[in-house]
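Trainee: Okay, here's the prediction I keep looking at, along with the sequence it came from:
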Amino acid sequence: MKTNKLKTNRIYFYLFIILLFNAFHLISEIYTADLKEGLSETIILLPVSFIYTLFIFWSRVYLKNKLIPKIIDIENRSQFLSVWTTVILTKTVTLTFIWQTVAYTFENDKELERSFFDLVFWLVLLINFAVIAFVYFIEIFLESQQEKQDIKIKLTQYQNEKSVAQYLALKKQLNPHFLFNSFNSLSGLISIDTKKAEHFLQELSNIYRYNLTQSEEVVVPLKKELELINSYMSLQKIRFGESIIFQNDIEESKLHLLLPPMTLELLFENAIKHNSVDISKPLKITISIDNLSLKVVNNFQPKNNDYEKSLGIGQKNLVNQYKMLHSEIPVFNILNNNYIASIPLIQPEI
């Protein structure tokens, strides 16, 4: 799409140059001859010069994209210059011979005998060379500028991605409140149920191991995120008991799909932090997949009226990650007393 647009813009550029040339030619004819003769010549010259320029342009495109890469190493500067110089000279001579042959064959004044290689031949040769060289050098210049621009864009994108990755590595550290609450729960379990305390400690270590090993990755498989969230919810079940319910409706065939690391932890943490969790009103969190979109749904029972504001920072960070990674971004809404987070899943390249 981008290439076609560039080619269209080039054609418009050459059309403008040709119109400008023909306008000067018409003005010159008006001054030296008359308006009628100038108009008649311009009507013929305008389409001929445009078709002629288009031929030079499109033949160069064909040679550049199809033929020349098969003949030479385009990274070799000397070969590159030699081939294009040969092409320009060959085109110049060929078009000049064609023009002179046609003009010589259909010469109206049969009584006027002139040499094939007369002054007109060399003048046409010079004009052909000037036009072809102009088109080729303009194209080489514009292509080099476009390549530089593309390199700058890619470099900027890389730097942005690197900055985002470094920032996310810091941002993805687990909430200190979560750590504080976990240690409180652990200290209470040690004196009551040592086996449960051991299990609690194991799940906590799983969470931190994942945080250390995966948080700097750009994307991770959904399977790994679910392993993390299983450990995370095990800790929450010990803390809240039957007041919190987790339901996983994801098919095993979807576990290869990708998403940014710690995404589920962010969504589950927000759900627990900002909603009431009580045995009389249990918090239920359900995850499923619908058309390559991960749905994280919890019953909406906010602790306060500033629910939307308190969610802002984490959600904005997640959205910004997706703007770098994917054509779609996460969507958050409230429907039928349910808070729904729709997270696009990314297909692996292989």
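Mentor: Received the coordinates, thanks.
Trainee: all contacts plus neighbour counts: C-alpha atoms, from now on.
Mentor: Noted.
Trainee: List the buried residues for whichever helix or strand residue 104 is part of?
Mentor: Per DSSP states H and E: residue 104 is located in helix 77-105. Residues of helix 77-105 classed as buried: 84, 88, 91-93, 95-97, 99-100 (neighbour count, 16 or more other CA atoms under 10 Å).
Trainee: Closest to residue 326 out of the residues you listed?
Mentor: Lowest distance from residue 326 to the buried residues of helix 77-105 (CA to CA) belongs to residue 84, with 40.7 Å.
Trainee: Tell me how far the closest one lies from residue 137.
Mentor: 10 Å (CA to CA, to the nearest Å).
Trainee: returning to what we had before: how much distance is there from the helix holding residue 104 to the middle of the chain?
Mentor: 40 Å (CA atoms, centre = their mean, to the nearest Å).
Trainee: now the angle from the helix or strand following it to helix 77-105?
Mentor: Sequence-wise, the next helix or strand downstream of helix 77-105 (DSSP H and E) is helix 119-171. Orientation of helix 119-171 against helix 77-105 (axes from the mean of the first three to the mean of the last three CA atoms, to 10 degrees) gives an angle of 140 degrees.
Trainee: So which elements touch the helix or strand that helix 119-171 is followed by?
Mentor: With elements assigned by DSSP H and E, the helix or strand that comes after helix 119-171 is helix 176-192. Contacts defined by 3 or more CA pairs under 8 Å, 6 or more residues apart in numbering; DSSP states H and E place helix 176-192 against helix 194-214, helix 222-240.
Trainee: Repeat the analysis, applying 7 Å as the threshold.
Mentor: Judged by 3 or more CA pairs under 7 Å, 6 or more residues apart in numbering; DSSP states H and E, the packing partners of helix 176-192 are helix 194-214.
Trainee: in the helix it packs on, what's buried?
Mentor: Here helix 194-214 shows 197, 200-201, 203-204, 206-207, 210-211, 214 as buried, counting by 16+ other CA under 10 Å.
Trainee: What are the boundaries of the strands in the stretch 251-350 of the chain?
Mentor: 258-259, 283-289, 293-299, 331-335, 338-344 (DSSP state E, counting those that start in this stretch).
Trainee: Check it against this one:
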Amino acid sequence: MFRSKYRYVFIILLAAYSLINILWVIGDKLFEFPVPTGFLFLLLLVVILVVWELNRLVESRQYKLYEVTARKIHPLIILFLLSQLNAIIGALLGLAAVYLALVRGLTWSMEHFKLVIAFAFRVNLFLNCVNAIYFFLQKSKNAEVRAEQFKKDSIEARFEALRSQINPHFLFNCLNALSNLVYKDADTSARFIAQLSNVYRYLLYSQERKIVSLQEELEFIDSYLYLLKIRFGENIFISKHIATDAEKFHIAPATLQMLIENAIKHNVVSGKLPLKISITSYNGSITVSNNLQEKHVKDPSAYIGLKNIMKRYEFLSSKPVEIMKTENEFIVKVPLVQVDHT
């Protein structure tokens, strides 16, 4: 609030309002002698101006001070405490301005100072109250904007997860693999159909959910990995090392599938260059990594899946999604979410 571009208009209006109140209550005898209206307005204007501008200075640095206090004292409390000193400075400068304007010299009177500082404290309290209201209104507005953005990002991410599975290429590859299996191995064909059914059932079931348990996601991934092994055979190696209680942690639906799909999409998968994907969990996070053997022709998607995952986790967790690319490996570390059921 203190940094508003209209602050000088507000300062003048507040000074005028205060002047009207003082004139109506006690007239021009604020002190033991009459004070002309113009000089009284000068006093009020200087006090309010100094308090406002010093508070603006503190407000611009309040979050640095918040960090200094190890985030133990709310920024608004820090601002209010320091603004008390600003009110004292404002009262001193306002009284000095009137003394000099009245050609009285700096003949300080404690009674005069008490009157002016009482006014300065009241103005400061009023300004801090208005600023607190403004602060929480902005916070609420930002929360609404973030919620809407998350809703949009979540829809896009769900669409991306479904698109990567339901697109014609994926379906064609699955049907092609199935047609080859039907005449060779009836039992494997039946299992392939069951796993494909599990994949689609999970995607349709979870598309409206923000998070699912890690256990559900891993069961879905088992079905998805089975399809990949039928499709790529020995050209792809996938290992899982889950050192986390999968029932206690949650994850955004199809996150692991999107990361695996991303690895397949952007890397060569062949007998000479098999793709090796590792899924590991440790200390509240899960990591999907693969050996780096990028295709020469880049996919036009520009890592939309990764961007969607990062945006979703900005809302779901205080920890960010970490993406690391080395000379030989591509790594994505996703924070797991704990839900308090109490």
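Mentor: Nice, thanks for sending it over. These numbers come from a predicted model, not from an experiment.
Trainee: Report the TM-score for the pair.
Mentor: The TM-score (TM-score structural alignment, normalised by the length of structure 2) is 0.67; 268 aligned residues with a CA RMSD of 3.1 Å.
Trainee: ok, back up a step: quick one, which of the strands of the stretch 251-350 of structure 1 is nearest to residue 220 of structure 1?
Mentor: With distances scored as CA to CA, the stretch of the strands of the stretch 251-350 of structure 1 nearest to residue 220 of structure 1 is strand 258-259 (5.3 Å).
Trainee: Now that closest one on structure 2. Mean distance?
Mentor: Superposed on structure 2, strand 258-259 of structure 1 shows a mean distance to its aligned partners of 2.0 Å (mean CA distance after the TM-score superposition for structure 1).
Trainee: so where is that strand in structure 2?
Mentor: Taken onto structure 2 by TM-score structural alignment, strand 258-259 of structure 1 occupies residues 250-251 there.
Trainee: show me the contacts for the alignment partner in structure 1 of residue 330 of structure 2.
Mentor: Matched across to structure 1, residue 330 of structure 2 falls on residue 339, judged by TM-score structural alignment. Neighbour list for residue 339 of structure 1: 297-300, 333 [criterion: CA atoms under 7 Å, 6 or more residues apart in numbering].
Trainee: try residue 339 of structure 2
Mentor: Residue 339 of structure 2 neighbours (CA under 7 Å, 6+ apart): none.
Trainee: so what corresponds to it in structure 1?
Mentor: Match for residue 339 of structure 2 (TM-score structural alignment): residue 348.
Trainee: hmm, back to that, and for the match of strand 258-259 of structure 1, what are the contacting residues?
Mentor: Under CA under 7 Å, 6+ apart, the answer for stretch 250-251 of structure 2 is 211-214, 336-338.
Trainee: what does stretch 45-61 of structure 1 give?
Mentor: 15, 18, 22, 132, 135.
Trainee: what's the distance between the nearest residue to the second one once chain neighbours are set aside and residue 12 of structure 1?
Mentor: Distances taken as CA to CA, 6 or more residues apart in numbering put residue 50 closest to residue 18 of structure 1, at 6.5 Å, once the chain neighbours are dropped. Using CA to CA, one obtains 11 Å as the distance from residue 50 of structure 1 to residue 12 of structure 1.
Trainee: The two: which is more packed in?
Mentor: residue 50 (18 against 12; other CA atoms under 10 Å).
Trainee: pretty sure the more buried one is in a helix, no?
Mentor: Yes: counting by DSSP: H, G, I helix; E, B strand; the rest coil, residue 50 of structure 1 is part of a helix.
Trainee: so how far is residue 247 of structure 1 from it?
Mentor: Using CA to CA, residue 50 of structure 1 is found at 69 Å from residue 247 of structure 1.
Trainee: same thing with residue 215 of structure 1?
Mentor: Distance from residue 215 of structure 1 to residue 247 of structure 1, by CA to CA: 25 Å.
Trainee: Those two: who's more crowded?
Mentor: A count of neighbours by other CA under 10 Å puts residue 215 above the other of residue 215 of structure 1 and residue 247, at 22 against 11.
Trainee: Can you find the partner of that one in structure 2?
Mentor: Correspondence of residue 215 of structure 1 to structure 2, assessed by TM-score structural alignment: residue 207.
Trainee: That match against residue 157, yeah?
Mentor: No: contact criterion CA atoms under 7 Å: residue 207 of structure 2 and residue 157 do not qualify, at 9.4 Å.
Trainee: give the contact list for residue 15 of structure 2.
Mentor: Residue 15 of structure 2 neighbours (CA under 7 Å, 6+ apart): 41, 44-45, 48.
Trainee: cool, and residue 254 of structure 2?
Mentor: 161, 217.
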